[in-house]
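S.K.: I need the structure of the sequence given here:
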Amino acid sequence: MLAQQRQEAILHRVRSAGGVRVTELAGEFGVSDMTIRRDLEALAERGLLAKVHGGATTTRPGSTDEPGFAAKSVRQRAEKSAVAAEAARLVTAGMAVALSAGTTTAELARRLAGVPALTVVTNSIPVAEILHRSGRPDQTVVLTGGVRTPSDALVGPVAVATIRSLHLDLVFLGVHGMSERAGFSTPNLLEAETNQALLAAADRLVVLADHTKWGTVGISSFAELTEAHTVVSDTGLPEPAREVLRASVTELLLCEVAA
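M.R.: The predicted structure is shown next:
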C-alpha cells in the first residue's frame, strides 16, 4: 500500500471512530509505529486530524461552526481550483444557472466570467462581485437579496422568495459537509432553507465539494446524497466515500490536483 493510500485509510478511520491508536494502526497495516507516526504527522500538518499521545483524534468542527469567507478561502485552494475548473465544463452559452455561496463557487464564478449569454442567479455577495467586475454586457447576474451570514451568503425569506420565482438549468452548490448519514449539510439553518429553494428551482443539482468535506456534518441537512445529479470532488476523496457516492449520484467527477 502506498503512503497516500494508507493515509487516506487512516483519515477515514479517524473520522468514522473519532480517534485511533498508533499501535492498532501499525498492526493493521503491517508497518512500524514510526511509519504510522509519520503518517499522522503528515495528516496533522494538513489540518485533517489532531495528534495526541499514542494516536490521533478528529479535528472536525462543531455542527454550528461557520468560518467566514476569508478564513475558508485559504483552505484547500488547489483542490477548490481543480473542482471549479471541472465544474465550469458543464456550463454552455445561454444557460441559466445558480451559484450558491462559498469559496469553491466563487472560484467557479471566475471561470464563468467569459461564458456568453449566461444568466447567473446567486445568493453570494463575492460571486456577484466577481461576475460584475468581468463587465460582460451579455451576462445577467441576479443577486437574491436577504440577510447576510458570516460566509457572505444572503439567506432568509427575501432570498427564498426570489429563488422560488425562477427556473434554472443547473444549480451549483458548495457544501459545508457531506456524509452517508446526513447527506449534504450546512452549519446555518437559514442557509439550508435557501439551498433547498435553489435545488427546487433547477433541473439538475451539481455539488462542489473537495475531499475534506466528506465526513463533516453541519447542524442542518438540506439534501440527501441521492438528490444530486453530479458531485465534483478531487482524487483525495477516500475510496469508501467514492463507493458511497457512486451508488448514490448519477455522476461522480474526480479532479487531479496540481502539485
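S.K.: okay, CA-based contacts and neighbour counts for the rest of this
M.R.: Fine.
S.K.: The stretch 151-259 of the chain: strands as residue ranges?
M.R.: Along the stretch 151-259 of the chain, the segments classed as strands by DSSP state E, counting those that start in this stretch run 154-155, 168-174, 177-179, 183-186, 202-208, 220-223, 230-234, 251-255.
S.K.: and the shortest one, what other elements does it pack with?
M.R.: Based on contacts counted as 3 or more CA pairs under 8 Å, 6 or more residues apart in numbering; DSSP states H and E, the elements that strand 154-155 packs against are strand 147-148, helix 189-201.
S.K.: Please give the structure of this sequence too, so both can be compared:
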Amino acid sequence: MVRSHRQEQILALLGARGKAAISYLADEFEVSDETIRRDLKALSEAGSVEKFHGGVRLPLPRAEASFDRRLSENSAAKAAIATRAAQHIREGATLLLDNSTTACFFAEELTRREPMTILTISLEIVQILNAGGGQHRVILPGGEVRCSDRTVTGAGTISYLSSFSPSYFIMSVVAGTAGGCQDFDLFEVEFKRAMIACADETILMMDSSKFGKSGLIHVCDWSDVDVLVTDGAPTDIADQFEHGHQLLLTAKVGGGA
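M.R.: Below is the predicted model:
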C-alpha cells in the first residue's frame, strides 16, 4: 500500500510509544476518531499495525520466517538494492557481510567485481562467492554452525571478527522504525553492534516492506548507519539522513514481506 503522510506519522508515533488509544491519535493529529479509524483500517489490512479494543499497536514480535523462505520473498527489490549498494563500494575494499538474505544478493554482485577481501559469518555467502569464480579472498571465522540459515555463531566468532577493521560492514535488519533498527536474534544483534563499531562505514540494505514492522531487540540508531540503501523509506526516517549520512534509493520493483 502507498501510505499517506499521516499514516507514516502514526507508524512513527507507534514506533516510539509501542501502542496508543484511538482518542489519543485523534487529538494528536487533530482529526476525528472516524478519520483515525480509517487510517488504522488501511494500516491493519497491510499488516503494519494490530488493532485492539480502543487502540492500536505495532505487530507483536513473532519468530522470523525461515531463511529459504526469506531468500525468495521480495527478491526483485532485494536484488535491486544489492546492485545499488555494490555500486557504492570502492575498488579494492575490505568488506564484512552479515548473514542476511539481502547480503546473499549482494554477494552475487561481488562475483562480477575485482578481487577484494571479504569476511562473513554466512556459509551461504561463501558458497555464492566460490561458485562465482573464487577471485576474492574470503575469511570465515570459527564457531558453531547454525544449520537453519548456514550461519557461524558464538562469542568466539564475534571476538575474532572484532580484530579486523573492514572498509564496509554490509548488513540488513528485520524491522525499521523511527527509533532505529530492530532484530529478533540475540547473537545477530550482538554481532551487528560489534561490527558497526569496527567498520569504517556501515551500509544498511533494507527493502521498504520492513519499515513499520517491529522486531524484538534494538540493534542500533539511524545515526549509526552511514548509508541506507532501500526502495523507499518513510519521511521520518529519510529525514534523519540529511546530515552526514547517505540515503540511496532504488526504483520500486514490487512488493513483498
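S.K.: Next, the TM-score between them, please.
M.R.: After superposition, the two chains reach a TM-score (TM-score structural alignment, normalised by the length of structure 2) of 0.76; 250 aligned residues with a CA RMSD of 3.5 Å.
S.K.: if we can go back for a sec, can you lay out the helices and strands packed on strand 154-155 of structure 1 as JSON lines showing mean neighbour count?
M.R.: JSON lines is the format used below for those (neighbours: other CA atoms under 10 Å):
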{"stretch": "strand 147-148", "mean neighbour count": "16"}
{"stretch": "helix 189-201", "mean neighbour count": "22"}
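S.K.: CSV please, covering the strands of the stretch 151-259 of structure 1 and showing mean neighbour count.
M.R.: CSV is the format used below for the strands of the stretch 151-259 of structure 1 (neighbours: other CA under 10 Å):
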stretch, mean neighbour count
strand 154-155, 26
strand 168-174, 23
strand 177-179, 23
strand 183-186, 26
strand 202-208, 21
strand 220-223, 20
strand 230-234, 24
strand 251-255, 18
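S.K.: JSON lines for these, including distance to Leu40 of structure 1?
M.R.: Listed next are these as JSON lines, based on distance: least, CA to CA, whole Å:
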{"stretch": "strand 154-155", "distance to Leu40 of structure 1": "38"}
{"stretch": "strand 168-174", "distance to Leu40 of structure 1": "28"}
{"stretch": "strand 177-179", "distance to Leu40 of structure 1": "22"}
{"stretch": "strand 183-186", "distance to Leu40 of structure 1": "27"}
{"stretch": "strand 202-208", "distance to Leu40 of structure 1": "27"}
{"stretch": "strand 220-223", "distance to Leu40 of structure 1": "30"}
{"stretch": "strand 230-234", "distance to Leu40 of structure 1": "21"}
{"stretch": "strand 251-255", "distance to Leu40 of structure 1": "24"}
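S.K.: Please identify which of those is closest to Gly102 of structure 1.
M.R.: Across these, the minimum distance to Gly102 of structure 1, taken as CA to CA, is reached by strand 168-174, at 5.7 Å.
S.K.: residues in structure 2 aligned with that closest one?
M.R.: Aligning strand 168-174 of structure 1 against structure 2 (TM-score structural alignment) gives residues 166-172.
S.K.: roughly how far out does the matching stretch sit from the chain middle?
M.R.: Centroid displacement of stretch 166-172 of structure 2 relative to its chain, using CA atoms, centre = their mean, to the nearest Å, is 12 Å.
S.K.: Report how many residues lie close to whatever residue of structure 1 lines up with Trp222 of structure 2.
M.R.: Counting by TM-score structural alignment, Trp222 of structure 2 lines up with Leu225 in structure 1. Neighbour count of Leu225 of structure 1, defined by other CA atoms under 10 Å: 22.
S.K.: Report the contact partners of Leu225 of structure 1.
M.R.: Leu225 of structure 1 is in contact with 178-180, 183-184, 245, 248-249, counting by CA atoms under 8 Å, 6 or more residues apart in numbering.
S.K.: make it 10 Å
M.R.: With contacts defined as CA atoms under 10 Å, 6 or more residues apart in numbering, Leu225 of structure 1 is in contact with 178-184, 207, 231, 244-245, 247-249.
S.K.: on that earlier part again, nearest to Gly27 of structure 1, out of the helices and strands packed on strand 154-155 of structure 1?
M.R.: helix 189-201 (42.4 Å).
S.K.: Check the spacing between the counterpart of Ala93 of structure 2 in structure 1 and Cys255 of structure 1 real quick.
M.R.: Matched by TM-score structural alignment, Ala93 of structure 2 corresponds to Met95 in structure 1. For Met95 of structure 1, the distance to Cys255 of structure 1 equals 24 Å [CA to CA, to the nearest Å].
S.K.: Equivalent analysis for Val158 of structure 1, please.
M.R.: Plainly put, Val158 of structure 1 is 36 Å away from Cys255 of structure 1 if you go by CA to CA.
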